[in-house]
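>>> Got a predicted structure plus its sequence, pasted below:
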Amino acid sequence: MAVLLLSRRRTRRGHPAPLRTALADVGIATGTAPWIWMILTPGTGQEGVSLIPLADLAEVVQAPPETVFVQVGGNLLVFAALGALLPVRTAPLASPPRVAAVAAAASLLVETLQYVLELGRFSSVDDVLINTAGAVGAAMITRRWWAPDVTDAPQPG
């Protein structure tokens, strides 16, 4: 319903791709918001911050497999919807490095909020790295929807 309403509004305003952008916007919001809600919900775990890259990840991979799956898998999914649909939504951001920059900035903001708001959660640079990797991986999965087709490009001659 939200997609149709947003698309209709954009059509009236003369938007060049109302349905495509409405689908992407709603997909980004519904695919990212639950993860952000979970991350910013107060917890009772270890508090603190880790700025040493891969230190926390080294600890996590030594945990039981289900813990590794939940920790790494969850972090890969936090910004997956953003990474998958941002290049579809906005052509200037349709490149893996640009998706990485947006995802890293968003992840850094979330980790900073966890720390500053004292939510009983641990903030780590590894979370930023894994969140960003998840977004870029998701962007690569949707690449055929946003990347130019090389077979249509002019051939040197």
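It's in. Computed from a prediction, not measured in an experiment: that's the story for all the values here.

>>> For the rest of this, base every contact and every neighbour count on C-alpha atoms.
Will do.

>>> Within the helices and strands, which one has residue 30?
helix 18-39 (DSSP states H and E).

>>> Assign residue 75 to helix, strand or coil.
helix (DSSP: H, G, I helix; E, B strand; the rest coil).

>>> For it, which residues are in contact?
Contacts for residue 75 were tallied using CA atoms under 8 Å, 6 or more residues apart in numbering; they are 127, 130, 131, 134.

>>> got another, please set it beside the one above:
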Amino acid sequence: MNHSPSRRSPVVLACCALVLVAAGVFLLRRPLLMAAPACVAGRWHGCLDTVNGVLLAMLAGVPLAVLVAWALARARRAGGAGWAWRRSLAEVGLVYGTVPWVWLTLMPGSGAGVVPGRVSLVPLRDLATMGALGIAGNLLVFAALGFFAPVRFAALASLPRVLALGAVCSALVEVAQFAFRLDRVSSVDDVLLNAAGAALAALASRRWWRRDARHDGDRAATAAHGS
């Protein structure tokens, strides 16, 4: 049986990730270099409490994330599990591509703990004040979740489900911003953009969605018979 398409899938996913990382480094090279001294020195202030520092740490940690994915895939293949590389890359990409963005959204402002929580519930009212960077950032918050979740979980291999997942996760973040008084505006437009970013990313990974959980068993059985 020819499994070459499934073998090529992890390579394609890895290449897509590398292209995105390279594009991010090129576009953000100047602001990232501003945070480099603080991050290299291991200082919290100026590194992990700034947007530039978090993005720099995220990009610098990509080799470690790839190593973790490789270790997971190797352990799964040794145990006879199917789709080892695809599942491992999806899990690592989902977590590693989401946590830094959520960290940024929960980063407290200068008036955190003092300024009361603010809420904006009128759809599309805040879009005009976000600017291009603000809109792009909101689209990216749960993009990795939307891209990798249907690749890893067959139950999420549906665009409406990914859209709902992105909206729920975004709503939880907005509630946390309000509850912890982080000096941020909890806006319905953030939820709309976060969910839209997850859905658009899901469309980009549609050819690799995990359609049926039984594929794992079929793949493992084929490997066992082949040996």
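Structure's in. What do you need? Here the structure is a predicted model, which is why all the values come from computation and not from measurement.

>>> check the fit of the helix holding residue 30 of structure 1 onto structure 2 and give the mean distance.
Overlaying structure 2 shows helix 18-39 of structure 1 at a mean distance of 0.9 Å from the equivalent residues (mean CA distance after the TM-score superposition for structure 1).

>>> got the contact list for the longest helix belonging to structure 2?
Counting residues, the longest helix in structure 2 under DSSP state H turns out to be helix 4-27. By CA under 8 Å, 6+ apart, the residues outside helix 4-27 of structure 2 that reach it are 32, 59, 83, 85, 86, 89, 208.

>>> How about stretch 126-141 of structure 1?
So stretch 126-141 of structure 1 is in contact with 52-57, 72, 75-87, 96, 99-100, 103-104, 107-108, 111, going by CA under 8 Å, 6+ apart.

>>> let's go with 6 Å and repeat that
53-54, 75-77, 79-80, 83-84, 96, 100, 103-104, 107-108 (CA atoms under 6 Å, 6 or more residues apart in numbering).

>>> Give the aligned range of stretch 23-39 of structure 1 in structure 2.
Mapping stretch 23-39 of structure 1 onto structure 2 (TM-score structural alignment) gives residues 89-105.

>>> Just the buried positions in the matching stretch, please.
89-94, 96-101, 103-105 (16 or more other CA atoms under 10 Å).

>>> where do the helices sit along structure 1?
2-12, 18-39, 55-60, 65-77, 80-89, 96-116, 125-141, 143-146.

>>> Deepest-packed of these, please.
Greatest average neighbour count among the helices of structure 1 goes to helix 80-89 (a mean of 26), per mean count of other CA atoms under 10 Å.

>>> Find me the equivalent region of stretch 27-42 of structure 2 in structure 1.
Alignment of stretch 27-42 of structure 2 against structure 1: no match, by TM-score structural alignment.

>>> Next one: the aligned partner of residue 88 of structure 1 in structure 2 from residue 55 of structure 2, what distance?
Using TM-score structural alignment, the equivalent of residue 88 of structure 1 in structure 2 is residue 151. With the distance defined as CA to CA, to the nearest Å, residue 151 of structure 2 ends up 25 Å from residue 55 of structure 2.

>>> farthest-separated two in the contacts of residue 75 of structure 1?
Using CA to CA, those span at most 10.4 Å, a distance reached by 127 and 134.

>>> I'd assumed residue 87 was in contact with residue 69 of structure 2.
No - applying CA atoms under 6 Å as the test, residue 69 of structure 2 and residue 87 come out as separate, 8.9 Å apart.

>>> Could you find the counterpart of residue 102 of structure 1 in structure 2?
Counting by TM-score structural alignment, residue 102 of structure 1 corresponds to residue 165 in structure 2.
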